[in-house]
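A.B. asks: build the 3D model from these lines:
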Amino acid sequence: MSELYNKLGHWALIDIAIIAMIIYRLLLLIRGTRAMQMVLGILMTIGFAFFISQVYPLTTLKWLMDKFYSSIIIIIVILFQEDIRRVLSRMGKKTVFPTQEQASSRQVLDDIARAATGLAGKKIGALIVIERNIILSRYVDIGILIDGRISKELLVSIFHPTSPIHDGAVIIQQGRIAAAGCFLPLTRDEDVDPNFGTRHRAAIGISQETDALAIAVSEETSTISLMVDGKVARNLDGKELRRLLKESLNTETEESGERPSSTKTPWMDKVRSFLNRGGAK
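C.D. replies: Sure, this is the predicted structure:
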């Protein structure tokens, strides 16, 4: 390590660290979204074109690739201008190193679980989305801005059938209700339970597009479901919902580089155990 430091110098190492951090944060922002799929598709296409242009005497393709490299920044800005605009507009509002105290505090999770249980008991449908690493500004912007403190009473009032925004989703950002009445992308999976309505399909869709947690309350069956990464945990009670939310949010700390406690079971193992018990499908 000292030999590497002597060769590069401290400014070069700082430069590399900054670039690595920027790339990491960008990948974290687009992880699980369609932008990530576009990036992978572009990289695969460019890599394949570059390879065959070097191996075979394809003069025109090689010339085209040389011109492409000089314009790659402009191409990226054009393709991802909407995502870049949203990220820049949120830079001052979202911390670079987000903490979990707001989103995973005991009071917040209790209020969410109590609200979901109360709505299910009254057969009132609901859809609550909790932002994690991937920013949900594109969905917040088309909803009704609230920026209010999370409480059971506020959540129940939003989803009451007499509320004009009860059909949309509530999005939670940094421990606060950012917006309500938000419209989410529907899942495109064909093997989704045919009994799922638009609310549950939207919950699955947002969990596939992003790393957000989605809670869906069925007004027909009075059941509570949690969607994470396109997977569905069904027939949850308030206690089970709160436990899964806490474990899901705690995985962010582990993914950020902190070593998980050896006494804790990884979250996915707990979910698999829950699914094997027949509590979810």
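A.B. asks: rest of the way, CA atoms for contacts and neighbours
C.D. replies: OK.
A.B. asks: the residue at the greatest distance from the centre of the chain is in what secondary structure piece?
C.D. replies: Among residues of the chain, the one most distant from the C-alpha centroid is residue 57; the distance is 44.3 Å, by CA atoms, centre = their mean. Counting by DSSP states H and E, no helix or strand carries residue 57.
A.B. asks: ok, now which ones touch it?
C.D. replies: By CA atoms under 8 Å, 6 or more residues apart in numbering, no residues touch residue 57.
A.B. asks: show me where this structure has helices.
C.D. replies: Assigned by DSSP state H, the chain shows helices spanning 2-8, 10-30, 34-55, 59-70, 72-79, 81-90, 106-121, 137-140, 152-159, 198-209, 238-255, 267-276.
A.B. asks: distance of the residue most central in space within the chain from residue 227?
C.D. replies: For the chain, the residue nearest the mean C-alpha position is residue 211 (2.4 Å; CA atoms, centre = their mean). According to CA to CA, to the nearest Å, residue 211 and residue 227 sit 10 Å apart.
A.B. asks: what do you get for residue 107?
C.D. replies: Taking CA to CA, one finds residue 107 at 21 Å from residue 227.
A.B. asks: tally of neighbours for the residue nearest to residue 155 when sequence neighbours are not counted?
C.D. replies: With sequence-adjacent residues excluded and distances taken as CA to CA, 6 or more residues apart in numbering, residue 155 is closest to residue 115, at 6.3 Å. Residues contacting residue 115 under the criterion other CA atoms under 10 Å number 22.
A.B. asks: what's the separation between residue 115 and residue 209?
C.D. replies: Relative to residue 209, and taking CA to CA, residue 115 is found at 25 Å.
A.B. asks: before we move on, what about residue 24?
C.D. replies: From residue 24 to residue 209 the distance is 19 Å (CA to CA).
A.B. asks: how about this one, so we can line them up?
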Amino acid sequence: MVGGLLSIGVIDVLDILLVAFIIYWVLLFIRGTRAVQILFGLLFLMVMYVVSKKAGMVTFQWLVGNFLENLLVVLVVVFHSEIRRGLAKIGQWRLFGGRGSVSDPHMMDQIAQCAFLLAAERIGAILLLEREMGLEELVEHGKKLDALFSHELAVSIFATSSPVHDGAVVIRNNRIAAAGVILPIPPESIETRGMGTRHRAAFGVASETDAVAVVVSEETGNVTVFSNRSANRAETVQQLRDILGLLFRKEEVQSERG
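C.D. replies: Modelled structure (predicted):
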């Protein structure tokens, strides 16, 4: 026993710690998502397979055994959304030398004021602020503009008479990169239950990417900020400015450290 412990080297310890970290990171990453229930379902099948093997249940053992043999393919199919999001998160690490699209305080102030002016006029809107992860895939499906952001332009885009009012606006490097961007709507989950279509779409893109989505509700005039699977309601212009400033200030600090 003592000899076995002594034979454990630094590489072995690092190997164990790395595996433990990966398991912890995966569990932390899927916490609160539908992937947790699916994972419990797979674990239950594994337990049942072991029990059926011990009990000699040939048919059930054959059925579950064939399913588990293709477990890797099943995991990719079932968790394709989570895997894509996880790989994208890994790609954001500063180890890969990326720098975010950090907006300046003046632009944050303009966006905050614009959101509440739109809210006062009951004009629904999604202002999607690009950060480290590019949103070119979404931009390609919208109307490219490359125009300096302003409240007047935002009102003309989101006015009900505008042909692109239903989509989102993507803001990149303080400019409107595209308008009328149709965002994919994620399946209903605990977090999105009770949300409208606009808010669900914003939650989905803020979960799949590191973008920040500012949503103005057409029905209530509420302003909500979505980022990294979280939603924060802003009651005033100053509060919205503070929320955006905090999110982008964190990115600036991470970029400087990288």
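A.B. asks: residue 24 and residue 209 of the first structure: which has the busier surroundings?
C.D. replies: residue 209 (22 against 11).
A.B. asks: which residues are contacting stretch 213-230 of the second structure?
C.D. replies: Contacts of stretch 213-230 of the second structure (CA under 8 Å, 6+ apart): 115-116, 118-120, 122-129, 198-199, 202-204, 206-207, 209-212, 231-235, 240, 243.
A.B. asks: filter those residues to the buried ones?
C.D. replies: Among the contacts of stretch 213-230 of the second structure, those scoring as buried are 115-116, 118-119, 122-129, 198-199, 202-204, 206-207, 209-212, 231, 234, 240, 243 (criterion: 16 or more other CA atoms under 10 Å).
A.B. asks: and the end-to-end length of stretch 26-40 of the second structure?
C.D. replies: End-to-end distance for stretch 26-40 of the second structure, by CA to CA: 14 Å.
A.B. asks: ditto for stretch 213-224 of the first structure
C.D. replies: OK, stretch 213-224 of the first structure end separation, CA to CA: 13 Å.
A.B. asks: these two touch, right, the residue nearest to the centre of the first structure and residue 135?
C.D. replies: No - counting by CA atoms under 8 Å, residue 211 of the first structure stays clear of residue 135, with 9.3 Å between them.
A.B. asks: and the gap between the closest residue to residue 143 of the first structure other than its chain neighbours and residue 170 of the first structure?
C.D. replies: Once flanking residues are discounted, residue 143 of the first structure sits nearest to residue 182: 4.2 Å by CA to CA, 6+ apart. Separation of residue 182 of the first structure from residue 170 of the first structure (CA to CA): 6 Å.
A.B. asks: who has more neighbours, these two?
C.D. replies: Taking neighbours as other CA under 10 Å, residue 182 of the first structure and residue 170 compare with residue 170 leading, 31 against 23.
A.B. asks: what's near enough to touch that one?
C.D. replies: 127-129, 177-182.
A.B. asks: in the second structure, which of the residues you listed remain in contact?
C.D. replies: With both residues aligned by TM-score structural alignment, their matches' CA atoms under 8 Å, the contacts of the contacts of residue 170 of the first structure that the second structure also has are 127-129, 177-181.
A.B. asks: so which two of these are the farthest from each other?
C.D. replies: Pairwise distances across these peak at 13.8 Å for 127 and 178 (criterion: CA to CA).
A.B. asks: thought residue 123 of the second structure was touching residue 158?
C.D. replies: Yes - between residue 123 of the second structure and residue 158 there is a contact under CA under 8 Å: 6.7 Å.
A.B. asks: count of neighbours near residue 150 of the first structure?
C.D. replies: Taking other CA under 10 Å as the criterion, the count of residues near residue 150 of the first structure is 18.
A.B. asks: surely it and residue 177 touch.
C.D. replies: Yes - using CA under 8 Å, residue 150 of the first structure is in contact with residue 177, at 5.9 Å.
A.B. asks: so how far is residue 255 of the first structure from the closest residue to residue 30 of the first structure other than its chain neighbours?
C.D. replies: Spatially, and ignoring its direct neighbours in sequence, residue 30 of the first structure is nearest to residue 36 (5.3 Å; CA to CA, 6+ apart). Applying CA to CA, the value for residue 36 of the first structure to residue 255 of the first structure is 18 Å.
A.B. asks: over to residue 18 of the first structure?
C.D. replies: For residue 18 of the first structure relative to residue 255 of the first structure (CA to CA), the value is 19 Å.
A.B. asks: same question for residue 145 of the first structure.
C.D. replies: 30 Å.
A.B. asks: fine by me, thanks again.
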